[in-house]
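K.L.:
Sequence below, structure please.
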Amino acid sequence: KGECLYTIAKKYGISVRTLKRLNHLRSNIIRPGQRLLVRRIPIRVFFKDEKYFNSSDYIIHIVKKGETLYELSLKYHVPIKILKKFNHLTSNLLIPGDRLKIPVNNKSKKQQTIKSNGQLVKKFEINLGEEEQEELKEKFIKVASLYKYFRYKYGGNGYGYLDCSMFVRLVYQRFGIDLPRTAREQFRVGKFVPKDKLLPGDLVFFITRGYYPSHVGIYIGDNKFMHFSSSKKGLTISSLNSKYFRKRYIGAKRVLNNELLKYFKKFLNNSKIKSVENQENNSKTPS
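P.N.:
Model prediction:
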């Protein structure tokens, strides 16, 4: 109580402007008990598989138009974070013609064989029953609900504010998949999916301005999708059949792959087994 932005900024050796930017503040008014971020501390992260990659053992990949770090990560079996570290990249944006160092994974000799595009597509062939689709839908909705109190802000990267593509990126990070930052970049990732073959988790794209993908959401079934909406000021569920989105829909991409779905199915099967065991144990309990 009694503190103001000026005294807090002076205490931590930063400017009032920096303090407001870190906390997305539009005015100088603060309330007692309000939590403020005063600085970002860089954290050294040790990658679990880092010891298997030798900085002196690598191949050179020339970036082609439309390629993304996500696709190269799948193609060469190298985590995106390690690709970025080896090439001193600060973002996921790639420029055609760039020369990327692809470290060789010494853990497996299979790394010497690079999969073709046809083999890469097989990673996205998913076969789910109705019950599994419903479970997957519930999982995505549960993760998305973590951001239900966030507000929409174009370019929002957190701290209470998100835009459509950052919301999608954060949700997928919970599934262990690192997507590019913008809707335009995300549209280049994964495999195209026909509208009548959509599964929960597929990304749906729209042109709401300009001549490129400018809005993205996550499909959840029944022709509905979750997204961060500027008009609704946050997280909402809309229909692909609505007049607005039907007119602006340009396609869908699948970024969930079989490797991830195997873990998901295994989790479902284990849950069902435990549920059956509990029911059997309860039935044996004397009344």
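K.L.:
Every contact and neighbour count from this point should use C-alpha atoms.
P.N.:
OK.
K.L.:
got the residue ranges for the helices in the stretch 151-287 of the chain?
P.N.:
In the stretch 151-287 of the chain, the helices defined using DSSP state H, counting those that start in this stretch lie at 164-173, 183-186, 243-248, 258-284.
K.L.:
Could you also give me the structure for this second sequence? I'd like to compare it with the first:
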Amino acid sequence: MFGAASSQAQQVQGSSAATTNGTPQATASATPSSANTSAADNSDPVSRFLADKGLLPNTKPVVELAQQVRDKASDMASELVLSAMNFLGVPYRRGGTSEQSGFDCSGFTRHVFENSVGLILPRRASEQANSPDLIPIQKSELKPGDLVFFNTLRHTFSHVGIYIGDDKFIHSPRAGGQVRVEDMRQAYWQQRFDGARRAPVITARQSGNTQNN
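P.N.:
A predicted model of the protein is given here:
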């Protein structure tokens, strides 16, 4: 599942908060410390994958985020998040909706949701925010698999990504960029946060799985 991302792992790690065309030029994700890498070597493949992509700050063990995704999300949400990570490094392309063509922000979220949980989202970010298939949630309620929206083009709901946990989200940022992970605690994203949405189909399946178990 992770083959498409393995060769671009280094592109996820960022350096600055400078902006171009409405989004930061680089992600603030930190390179894992040697201690974290060592922990990942003795953990499951998901943990090692997260470590290789530099998705964790140095202060949090790799195993902890992998476990956090599994504990706080349904199986379907975990599958969605890991599916999204498979596209790390895929180039941005305006109007793009596939790995082969490249993605824009809403094309990326639409592709991931359709192919991981079977939910076909509207095409544009603003339409996704207003979709009757999604429910509004507060920022404090965010869980892996939720959609997060931002005002990056001076109008509401002009950008969208997928929350992956630990205050981070994955998205296709801008022309010249690639699918990558960003930290929502950055001032740029805090100031432009517009809201979040959740797909009931994910939580419904989680409830069903719990009852069956």
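K.L.:
circling back to that earlier point, relative to residue 22 of the first structure, which of the helices of the stretch 151-287 of the first structure is closest?
P.N.:
Each of those has some distance to residue 22 of the first structure by C-alpha to C-alpha; the shortest is helix 164-173, at 17.4 Å.
K.L.:
That closest one: which residues count as buried?
P.N.:
164-172 (16 or more other C-alpha atoms under 10 Å).
K.L.:
mind putting these in JSON lines, distance to residue 182 of the first structure included?
P.N.:
Below are the buried residues of helix 164-173 of the first structure laid out as JSON lines (distance: C-alpha to C-alpha, whole Å):
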{"residue": "164", "distance to residue 182 of the first structure": "9"}
{"residue": "165", "distance to residue 182 of the first structure": "5"}
{"residue": "166", "distance to residue 182 of the first structure": "7"}
{"residue": "167", "distance to residue 182 of the first structure": "10"}
{"residue": "168", "distance to residue 182 of the first structure": "9"}
{"residue": "169", "distance to residue 182 of the first structure": "9"}
{"residue": "170", "distance to residue 182 of the first structure": "12"}
{"residue": "171", "distance to residue 182 of the first structure": "14"}
{"residue": "172", "distance to residue 182 of the first structure": "13"}
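K.L.:
and of those residues, the nearest to residue 231 of the first structure?
P.N.:
Distance to residue 231 of the first structure across the buried residues of helix 164-173 of the first structure (C-alpha to C-alpha) is lowest for residue 164, with 11.8 Å.
K.L.:
Under the alignment, what does the closest one map to in the second structure?
P.N.:
When the second structure is aligned by TM-score structural alignment, residue 164 of the first structure is paired with residue 105.
K.L.:
Show the contacting residues for that match.
P.N.:
Neighbour list for residue 105 of the second structure: 92, 125, 159-161, 171-174 [criterion: C-alpha atoms under 8 Å, 6 or more residues apart in numbering].
K.L.:
Skipping adjacent residues, who's closest to residue 200 of the second structure in space?
P.N.:
Ranked by C-alpha to C-alpha, 6 or more residues apart in numbering and with sequence neighbours excluded, the top spatial neighbour of residue 200 of the second structure is residue 134, at 6.6 Å.
K.L.:
Pull up the gap between that neighbour and residue 161 of the second structure, please.
P.N.:
Distance, residue 134 of the second structure to residue 161 of the second structure, by C-alpha to C-alpha, to the nearest Å: 14 Å.
K.L.:
and the two? which has more neighbours close in?
P.N.:
Legend: neighbour count by other C-alpha atoms under 10 Å for residue 134 of the second structure and residue 161, higher for residue 161 (28 against 18).
K.L.:
and the more buried one, how far is that from residue 207 of the second structure?
P.N.:
Residue 161 of the second structure is 25 Å from residue 207 of the second structure, by C-alpha to C-alpha.
K.L.:
And the strands in the second structure, which stretches?
P.N.:
Assigned by DSSP state E, the strands in the second structure fall at 19-20, 23-24, 97-98, 102-103, 135-137, 147-150, 159-165, 168-171, 180-183, 193-198.
K.L.:
want to throw those strands into CSV with distance to residue 74 of the second structure?
P.N.:
As requested, the strands of the second structure are exported to CSV (distance: least, C-alpha to C-alpha, whole Å):
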stretch, distance to residue 74 of the second structure
strand 19-20, 34
strand 23-24, 30
strand 97-98, 25
strand 102-103, 26
strand 135-137, 17
strand 147-150, 15
strand 159-165, 12
strand 168-171, 17
strand 180-183, 21
strand 193-198, 12
